[in-house]
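# need a 3D model of the following:
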Amino acid sequence: MNGLVGRASSVAAIAAVLVLMVPAVAAAQADPQKAALAQTLFEEADKAMNAKNYAEACPKLEKVVELIPEGIGAKETLADCYEGAGRLASAFGALVAVEGASVRAGQADRAQKARDRMAALKPRVATLTIELGDSAKGVTGLALKRDGADVSSAEIGLPVKVDKGEHVIVATAAGKPGFEKRITVADGEKQTVKIELTGEGGTTPDTGPKEDGGKKDGGTTGPQTGKPDTTTAGETNFFSPLRIAGLGIGIGGIAALGAGIGVGMHAKSLYDESNETGGCSADTNQCNGQDGVDLRDDAVMMGNVSTGLVIAGGVLAAGGIVMFAVAPSDKVEVGLGPGSLTLTTAF
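All right, here's what the predicted structure looks like:
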């Protein structure tokens, strides 16, 4: 019976250690090369932002979000960069992404802050509506592009949010003359371009002076031109991705050390019990009964488990300390969701 109890205790101890070490293993699985590249890009973007060099900062921040897509703070920073650069539609799209990510992470205050910023930006954002004239309606194979990006049929007639500046609308269809229109919009303007395919064939792009293309009221949120909105940022924090990994590994190592000591103490108690009640001799290491033999076997097994845990725990703890010590500080997002705690970097 004592042998069965000892074996059951050892299995329980090992299972407990495995559960405790899961966070450390998960933290160690982060791609350190991506994290290092994202950190370098963010640091350079931060310098450019401080110098108000948004043309240099925004592309770097876009790449950071591509590398660390779960970072909510990074999206906030990219929204700041877009707004500073005067790209209000892009900033609005970035804040939409911030709101959605915040809701998924259970960060209600952050989501509301994004909504408030969106509400403040909306009257200042320009819109551009594409409509089909009579000569373009029902044309088979009609292809529309806005600034080189495809325009779907669902976008026709919608006031799409666009950044201020020049935009190019192109329409083509087999056997029909082409259409090209260049139009410049300012912040807050609502403009409309009507597609007309006229003439006897061939492409006849509009190369004349830039025109308003008409005015049209609107305000509904539509798809945005250019690259999908990706964004970034976060409050400065002592923790970087490497420090987070080091902390997780160190905690796992400490847990393993504690478990190893506990298992070792249990092994010692089994050894003492084999001497006291199992008929074993500490001097000759011989046992007179099967109970004593089982107790000794369990004590040896538990001792081996204890030794392994202590060694592994020491290595993990030391490695975690080194990672934590050498890692540069960065930014980190801590999200508390339903039944989960998430740590995501935001450079």
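# alpha carbons only for contacts and neighbour counts from here, please
Fine.
# show me where the protein has helices.
Using DSSP state H, the helices found in the chain span residues 2-28, 32-50, 54-67, 72-84, 88-104, 108-121, 241-276, 290-326.
# can you list those helices in JSON lines and add distance to L341 and mean neighbour count?
Formatted as JSON lines, those follow (distance: least, Cα to Cα, whole Å; neighbours: other Cα atoms under 10 Å):
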{"stretch": "helix 2-28", "distance to L341": "11", "mean neighbour count": "16"}
{"stretch": "helix 32-50", "distance to L341": "20", "mean neighbour count": "17"}
{"stretch": "helix 54-67", "distance to L341": "21", "mean neighbour count": "21"}
{"stretch": "helix 72-84", "distance to L341": "15", "mean neighbour count": "27"}
{"stretch": "helix 88-104", "distance to L341": "12", "mean neighbour count": "24"}
{"stretch": "helix 108-121", "distance to L341": "15", "mean neighbour count": "16"}
{"stretch": "helix 241-276", "distance to L341": "13", "mean neighbour count": "23"}
{"stretch": "helix 290-326", "distance to L341": "20", "mean neighbour count": "20"}
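# closest to A143 out of the ones you listed?
With Cα to Cα as the measure, helix 88-104 is the member of these nearest A143 (24.0 Å).
# which strands and helices sit next to that closest one?
For helix 88-104, the packing partners by 3 or more Cα pairs under 8 Å, 6 or more residues apart in numbering; DSSP states H and E come out as helix 72-84, helix 108-121, strand 159-162.
# just put these in JSON lines and tack on distance to S9.
Shown next, in JSON lines, are these (distance: least, Cα to Cα, whole Å):
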{"stretch": "helix 72-84", "distance to S9": "44"}
{"stretch": "helix 108-121", "distance to S9": "44"}
{"stretch": "strand 159-162", "distance to S9": "65"}
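# how about these, which one is nearest L295?
Of the helices and strands packed on helix 88-104, nearest to L295 by Cα to Cα is helix 72-84, at 55.3 Å.
# next, the angle from the closest one to helix 88-104.
Going by axes from the mean of the first three to the mean of the last three Cα atoms, to 10 degrees, helix 72-84 is angled at 160 degrees with respect to helix 88-104.
# and helix 72-84, what does it pack onto?
helix 54-67, helix 88-104.
# nearest to K47 among the helices and strands packed on helix 88-104 would be which one?
Relative to K47, the nearest member of those by Cα to Cα is helix 72-84, separated by 12.0 Å.
# please generate a structure for the following sequence too, so the two can be compared:
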Amino acid sequence: MKSGVLFRSRARAAGLAACILTTITGAPGARADAGDAKRKADARALFEEARKLTREGKYAEACPKLAASLQLNAGIGTQFYLADCLEHVGQLASAWINYLEVVDATKAAGQKAREEYARARVDALQPRLSRLAVVVSDEARRTPGLEVRRDDAVLVEAQWGIAVPVDPGPHKISATATGAKRWETTAAIEREGQTVTVTIPPLERAARTPTQAASGPPAASPLAGTVLLPSTASPPSPEPRATAPEKPAGDPGSPLRTAGLVTGGVGLVGLAVGAGFGMTALSKNREGTGHCDVSNAGASKACTPEGGALLDESKTAATLSTVSFIAGGVALATGAALVLLAPPARKADPRGRTDAAASVLLGPDGISLVGRW
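Sure thing, here's the model as predicted:
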């Protein structure tokens, strides 16, 4: 009888675990597939609209749509058309970079014909590229904390002095350093094949703030081993010396009292758990007895399989209730003893709290221990 009930319980638990596992592992995959399909559909719609605009010669409107399509769903074809579009609007450096990436992608994919075509476009753009070099003077290099930027992108030292391809238009160059004024200028790229060089001069020192000026240089400290002689001028009137407030001593009874409150709280939880198991035991016993026939003035008892299982569960709950009551009582008594043995609490420090408290909350969702110390 017991083995049959146990088998059915394990079967139900295994089925429930399988359902939960399927829900956890299956749902995110389905959502990811749906999101991927939507992203690809959006990318395709943007690509088709951009191709329509390029056939109408509206490259300035088509380029942003191709860039958005490429961001949603990266593809060699989309990137090639983006490079072609950027070339038509005069952004030759951006077109050149995209052609180079197409060359790398087609080479990795083994698409020889497309690789050769993209490489030919790279070679054709090479002499038309405009370039910008940012040179840092020796004096500026020695400035502590120097940071150089081109169009808000930080240039590391290895990039200084290198002429790199840039698109036409204005480009902001700036330099900042510790204790120096910010230096900034704008370099204009106006035609194809143009190379512009910008040199960062020595940076000016930042003006001292009024607070820094009033403070002046720091006073010189006497050399080690020297004795300062009193001044011949009339000594200043003595000023009352401020007495530092005494640091309040810690409360020696606080750790013991805290331990007692925590232990007592655990004991209350144990008693509450024991009461819960006790009520469960009574309930299971009444329900199981209803499935049994008592004869011979209670000397023998014939029960159905379900009634026998309920009575077994009642015995288990009763045992757990007894154990919980014993453990809770011991913990509660120990906590009370610790609180009684703790020295009296000091008055609370106005800058901090020395009191402690703990409480047990019983609710429909479980038992909680809440405290502060």
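# got a TM-score for the two of them?
Superposed pair, TM-score by TM-score structural alignment, normalised by the length of structure 1: 0.48. Supporting alignment: 175 aligned residues with a Cα RMSD of 2.0 Å.
# export the helices of structure 1 to CSV and tack on distance to T344 of structure 1?
Shown next, in CSV, are the helices of structure 1 (distance: least, Cα to Cα, whole Å):
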stretch, distance to T344 of structure 1
helix 2-28, 10
helix 32-50, 11
helix 54-67, 12
helix 72-84, 8
helix 88-104, 12
helix 108-121, 15
helix 241-276, 8
helix 290-326, 16
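# out of the helices and strands packed on helix 88-104 of structure 1, which is closest to F179 of structure 1?
Nearest to F179 of structure 1, of those and by Cα to Cα, is strand 159-162 at 19.6 Å.
# adding distance to E333 of structure 1, write the helices and strands packed on helix 72-84 of structure 1 out as a markdown table.
Listed next are these as a markdown table, based on distance: least, Cα to Cα, whole Å:
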| stretch | distance to E333 of structure 1 |
| --- | --- |
| helix 54-67 | 13 |
| helix 88-104 | 11 |
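# L309 of structure 1 is nearest to which of those helices?
Closest of the helices and strands packed on helix 72-84 of structure 1 to L309 of structure 1 is helix 54-67, at 35.5 Å (criterion: Cα to Cα).
# what angle do that closest one and helix 72-84 make?
Using the same axes, to 10 degrees, helix 54-67 of structure 1 lies at 160 degrees relative to helix 72-84.
# so which of the helices and strands packed on helix 88-104 of structure 1 comes closest to V19 of structure 1?
V19 of structure 1 lies closest to helix 72-84 among these, at 28.8 Å (Cα to Cα).
# what's the angle from the closest one to helix 32-50?
30 degrees.
# now the angle between helix 108-121 and helix 72-84 of structure 1, please.
Using the same axes, to 10 degrees: helix 72-84 of structure 1 against helix 108-121 is 10 degrees.
# quick one: closest of the helices of structure 1 to R182 of structure 1.
helix 88-104 (18.6 Å).
# what's around the spatially closest residue to E333 of structure 1 that is not a sequence neighbour, how many residues?
Excluding the flanking residues, the one nearest E333 of structure 1 by Cα to Cα, 6 or more residues apart in numbering is T344, at 4.9 Å. Residues near T344 of structure 1, counting by other Cα atoms under 10 Å, number 19.
# ok, T344 of structure 1 touching D330?
No. In this structure T344 of structure 1 lies outside contact range of D330 using Cα atoms under 8 Å: 11.5 Å.
# mind listing the helices in the stretch 51-200 of structure 2 by residue range?
Applying DSSP state H, counting those that start in this stretch to the stretch 51-200 of structure 2 gives helices spanning 59-72, 76-88, 92-109, 112-125, 138-141.
# measure F92 of structure 1 to N50 of structure 1 for me?
21 Å (Cα to Cα, to the nearest Å).
# next one: I183 of structure 1
Distance from I183 of structure 1 to N50 of structure 1, by Cα to Cα: 32 Å.
# what does L121 of structure 1 give?
22 Å.
# got it, and V170 of structure 1?
The gap separating V170 of structure 1 from N50 of structure 1 is 38 Å, by Cα to Cα.
# so which of the helices of structure 1 is nearest V193 of structure 1?
Among the helices of structure 1, helix 88-104 sits nearest to V193 of structure 1 (Cα to Cα), with 18.3 Å.
# got the contact list for Y271 of structure 1?
Counting by Cα atoms under 8 Å, 6 or more residues apart in numbering, Y271 of structure 1 touches L295, R296, A299.
# mind redoing it with 6 Å?
Going by Cα atoms under 6 Å, 6 or more residues apart in numbering, Y271 of structure 1 touches R296, A299.
# repeat for A30 of structure 2
Contacts of A30 of structure 2 (Cα under 6 Å, 6+ apart): none.
# now it: how far from D36 of structure 2?
10 Å.
# with E87 of structure 2 instead?
Taken as Cα to Cα, the span from E87 of structure 2 to D36 of structure 2 is 31 Å.
# show me which of those two is the more surrounded one.
For the pair E87 of structure 2 and D36, the greater number of neighbours falls to E87 (19 against 14), based on other Cα under 10 Å.
# go ahead and confirm the more buried one touches A95.
Yes. The pair E87 of structure 2 / A95 is scored as a contact, 5.4 Å apart, by Cα atoms under 6 Å.
# so how far is G265 of structure 2 from A336 of structure 2?
If you go by Cα to Cα, the gap between A336 of structure 2 and G265 of structure 2 works out to 10 Å.
# T176 of structure 2 now?
Separation of T176 of structure 2 from G265 of structure 2 (Cα to Cα) stands at 60 Å.
# who has more neighbours, the two?
Comparing T176 of structure 2 with G265 by other Cα under 10 Å, the one with more neighbours is G265, at 25 against 19.
# tell me the SS of that one?
Three-state assignment for G265 of structure 2 (DSSP: H, G, I helix; E, B strand; the rest coil): helix.
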